[in-house]
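Asker: coords below, sequence missing:
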């Protein structure tokens, strides 16, 4: 009896050992296949990584180095430590440019976002000609920035634009109003032109998000007597919250890095009234030949944008809905 039991235990032990060996072999094979897939994926990614390194990472690292040097843009760069950053702390022009960028952020986190939401919601309520209106809204976004800027410079020109046309009808509302030449109006006027070109993009992405919301939710809300505003607030906004949060992040970062419209229309004028940080950086690098100082300025701008993006990612990871 004992010998039979011992034989059974030995058989079980052999079976278990064989099973463990099979499992181990299967795991090894799966691990080998997984490693091959990872190596293959990295092999496909390597060319793009190299291009990214040459085009993005390489210049970024060089900018980081030059930020700690006194460099004119040509010749040898002399290491000066934190001197450029100490200069930034006392640079009135940089402080003023930072304020203009923050004002730009505030303007673009309110006006185009609100216009995009309202436009997308109204467009989502119609069925006929929706593609036509979507294309009309999006056309300004695909027109070259130089063309957009030239159009609005002509329209807002006090000598030959809207003011001239209104004068011919006896309306002198815009007489002596210099939208791009008045320090008090210049920044808001340039932001208006940028907003005109940009808000259609927000309409399209918000509309795409709204169309993914279950229509039955709106039907139930209408049955319960909810008006358009309540539908928008209680159904539409929660339904597009991820897209809305992402757009807020993008608009904030883009506003901190804005360059083209202020530079094309006013070159930072009049008297520095539209001189945002990137224009000040450009002037220091290419007009004043202070490339090292401009690199330090660019590094600060990039760090500021990275902080905003990091805060957004941190909030999302904590599960807080934006």
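Answerer: Nice, thanks for sending it over. Keep in mind that what you see is a predicted model, and the values were worked out from it rather than measured.

Asker: can we go C-alpha only for contacts and neighbour counts from here?
Answerer: Noted.

Asker: element containing residue 230, please.
Answerer: Using DSSP states H and E, residue 230 sits within helix 228-231.

Asker: which residues are in contact with that helix?
Answerer: For helix 228-231, contacts defined as C-alpha atoms under 8 Å, 6 or more residues apart in numbering pick out 218, 221.

Asker: next SSE downstream of it?
Answerer: Downstream of helix 228-231, the next assigned helix or strand under DSSP H and E is helix 237-239.

Asker: just how off-centre is that next one within its chain?
Answerer: 21 Å (C-alpha atoms, centre = their mean, to the nearest Å).

Asker: same question, stretch 203-222
Answerer: Centroid separation for stretch 203-222 versus its chain: 24 Å, with C-alpha atoms, centre = their mean.

Asker: what are the buried residues along it?
Answerer: 203, 204, 205, 206, 207, 209, 210, 218, 221 (16 or more other C-alpha atoms under 10 Å).

Asker: start to end distance for that stretch?
Answerer: The first and last residues of stretch 203-222 sit 24 Å apart, counting by C-alpha to C-alpha, to the nearest Å.

Asker: residues in contact with that stretch: which ones?
Answerer: Against stretch 203-222 from outside (C-alpha under 8 Å, 6+ apart): 115-117, 119-121, 123-124, 134, 137-138, 231, 235-236, 239-240, 243-244.

Asker: so which of those sit within helices?
Answerer: Mapping the contacts of stretch 203-222 onto helices (DSSP state H) picks out 115-117, 119-121, 123-124, 134, 137-138, 231, 239, 243-244.

Asker: just the buried positions in the helix holding residue 230, please.
Answerer: residue 231.

Asker: now residue 131: which helix or strand?
Answerer: Assessed by DSSP H and E, residue 131 sits inside helix 130-142.

Asker: residue 11 and residue 308, how far apart?
Answerer: Counting by C-alpha to C-alpha, the gap from residue 11 to residue 308 is 65 Å.

Asker: again with residue 62
Answerer: Residue 62 is 23 Å from residue 308, where distance means C-alpha to C-alpha.

Asker: put this next to the previous one:
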């Protein structure tokens, strides 16, 4: 018989309060978390700052695979929220975690999951503030509410673009969607000409988003609108165009892609177009006035987060058009990722 009453009747696993004390309280370093000993956190914003709040819910076999490494699941759950903060120009302050564990959860899995959270907390200077843990009736589910801070009135919205603004993007796009295709369809790599190195690259991009926190200062200083690419490049660019009341022209010859995606484009333009708009990139799209573009590029480079100009805003009401589409013509329709 277990000597710990909290483990009795739970298959030798820790009970709710022991679980919080052992695994989650060590992640709660902000005084406002109250050491996870109360029912809510108490947070005092830095004077002169606005709070920015965002939430993402991730479900097993919908946003990740149930047998993915626990460290990668933890990192993805936190990073997709950090990406939203980055697009607003906000610095991370803390997060709330809702964790619905499946019936067959193990303590080893939880150890690895919390290690993943701890590693990303250190990497991105954020701390756990509170949350809730339950037993799920339908597989693993993770809900994170991230809280950031931005100087008063400086949060960058998706709706501020003006005609003449230049559209920039960080990093490369399409890799994460290609990684998902590799994992779902064993014949995809062979048919698309992807090497083993290409496979590893795109799977890594699917498992581990790279939130562009280093770009927040440049966004606050220069951008008129910004958004992270979660639903797909074309879909999310369209969201910005509609919100800003402008038309958008994207030069597909300038869209930055990895060598793996260049190979995919050469062998299967249809699959390439689907990946380009497949989502899960978590790169930052931003509009910048033309006379601010050089300064934005320079600031982004100094921050170690290079950006690429890929289009422009024009007078209009939300249409997205393409230049240099070439063999992609006819494959660029579709709404991007949709939950429903």
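Answerer: Yep, it's here. Note that the structure is predicted; figures quoted are calculated from it, not measured.

Asker: any idea what the TM-score comes out to?
Answerer: The TM-score (TM-score structural alignment, normalised by the length of structure 1) is 0.25; 134 aligned residues with a C-alpha RMSD of 6.6 Å.

Asker: returning to that earlier point: which elements pack onto the helix holding residue 131 of structure 1?
Answerer: The helices and strands touching helix 130-142 of structure 1, judged by 3 or more C-alpha pairs under 8 Å, 6 or more residues apart in numbering; DSSP states H and E, are helix 111-124, helix 186-210.

Asker: deepest-packed of those, please.
Answerer: For these, average neighbour numbers computed from mean count of other C-alpha atoms under 10 Å are highest in helix 186-210, which has a mean of 21.

Asker: that helix to helix 111-124, inter-axis angle?
Answerer: Relative orientation of helix 186-210 of structure 1 versus helix 111-124 (axes from the mean of the first three to the mean of the last three C-alpha atoms, to 10 degrees): 40 degrees.

Asker: now helix 186-210 of structure 1: how far from the chain's centre is it?
Answerer: What separates the centre of helix 186-210 of structure 1 from the centre of its chain is 13 Å, taken as C-alpha atoms, centre = their mean.

Asker: heading C-terminal from it, find the next helix or strand.
Answerer: Sequence-wise, the next helix or strand downstream of helix 186-210 of structure 1 (DSSP H and E) is helix 215-223.

Asker: can you tell me the helix or strand for the most centrally placed residue in structure 1?
Answerer: Structure 1 has residue 250 as the residue nearest its centroid, 2.5 Å off, counting by C-alpha atoms, centre = their mean. Using DSSP H and E, residue 250 of structure 1 sits in helix 241-256.

Asker: contact partners of that helix?
Answerer: Contacts of helix 241-256 of structure 1 (C-alpha under 8 Å, 6+ apart): 101-102, 104-105, 108-109, 202, 205-206, 209, 277, 301, 305, 308-309, 312, 321-322.

Asker: distance between that helix and the chain's centre?
Answerer: Distance of helix 241-256 of structure 1 from its chain centroid, counting by C-alpha atoms, centre = their mean, is 6 Å.

Asker: that one to helix 186-210, inter-axis angle?
Answerer: Per the same axes, to 10 degrees, the angle that helix 241-256 of structure 1 makes with helix 186-210 is 160 degrees.

Asker: buried stuff in helix 241-256 of structure 1?
Answerer: When burial is assessed from 16+ other C-alpha under 10 Å, helix 241-256 of structure 1 yields the following buried residues: 243, 244, 247, 248, 249, 251, 252, 253, 255, 256.

Asker: assign residue 100 of structure 2 to helix, strand or coil.
Answerer: The three-state assignment at residue 100 of structure 2 reads strand, by DSSP: H, G, I helix; E, B strand; the rest coil.

Asker: now it: how far from residue 235 of structure 2?
Answerer: As judged by C-alpha to C-alpha, residue 100 of structure 2 and residue 235 of structure 2 stand 30 Å apart.

Asker: who has more neighbours out of these two?
Answerer: Set residue 100 of structure 2 next to residue 235 and count neighbours by other C-alpha atoms under 10 Å: residue 235 wins out with 23 against 19.

Asker: that one belongs to a helix?
Answerer: Yes - under three-state DSSP, residue 235 of structure 2 falls within a helix.

Asker: for structure 1, longest helix please?
Answerer: For structure 1, the helix with the greatest residue count under DSSP H is helix 2-52.

Asker: and which of the ones in helices among the contacts of stretch 203-222 of structure 1 is nearest to residue 162 of structure 1?
Answerer: residue 137 (22.3 Å; C-alpha to C-alpha).

Asker: need the contact list for the closest one.
Answerer: Counting by C-alpha under 8 Å, 6+ apart, residue 137 of structure 1 touches 199, 200, 201, 203, 204.

Asker: between those, which is closest to residue 28 of structure 1?
Answerer: Using C-alpha to C-alpha, the contacts of residue 137 of structure 1 come closest to residue 28 of structure 1 at residue 204, 49.3 Å.

Asker: if we can go back for a sec, out of the helices and strands packed on helix 130-142 of structure 1, which comes closest to residue 154 of structure 1?
Answerer: Residue 154 of structure 1 lies closest, by C-alpha to C-alpha, to one member of these: helix 186-210, at 11.9 Å.

Asker: where along the stretch 101-250 of structure 2 do the helices fall?
Answerer: Applying DSSP state H, counting those that start in this stretch to the stretch 101-250 of structure 2 gives helices spanning 107-124, 175-184, 188-192, 196-207, 216-222, 233-244.

Asker: take the ones you listed and write them to JSON lines, including distance to residue 302 of structure 2.
Answerer: Shown next, in JSON lines, are the helices of the stretch 101-250 of structure 2 (distance: least, C-alpha to C-alpha, whole Å):
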{"stretch": "helix 107-124", "distance to residue 302 of structure 2": "18"}
{"stretch": "helix 175-184", "distance to residue 302 of structure 2": "25"}
{"stretch": "helix 188-192", "distance to residue 302 of structure 2": "36"}
{"stretch": "helix 196-207", "distance to residue 302 of structure 2": "24"}
{"stretch": "helix 216-222", "distance to residue 302 of structure 2": "10"}
{"stretch": "helix 233-244", "distance to residue 302 of structure 2": "25"}
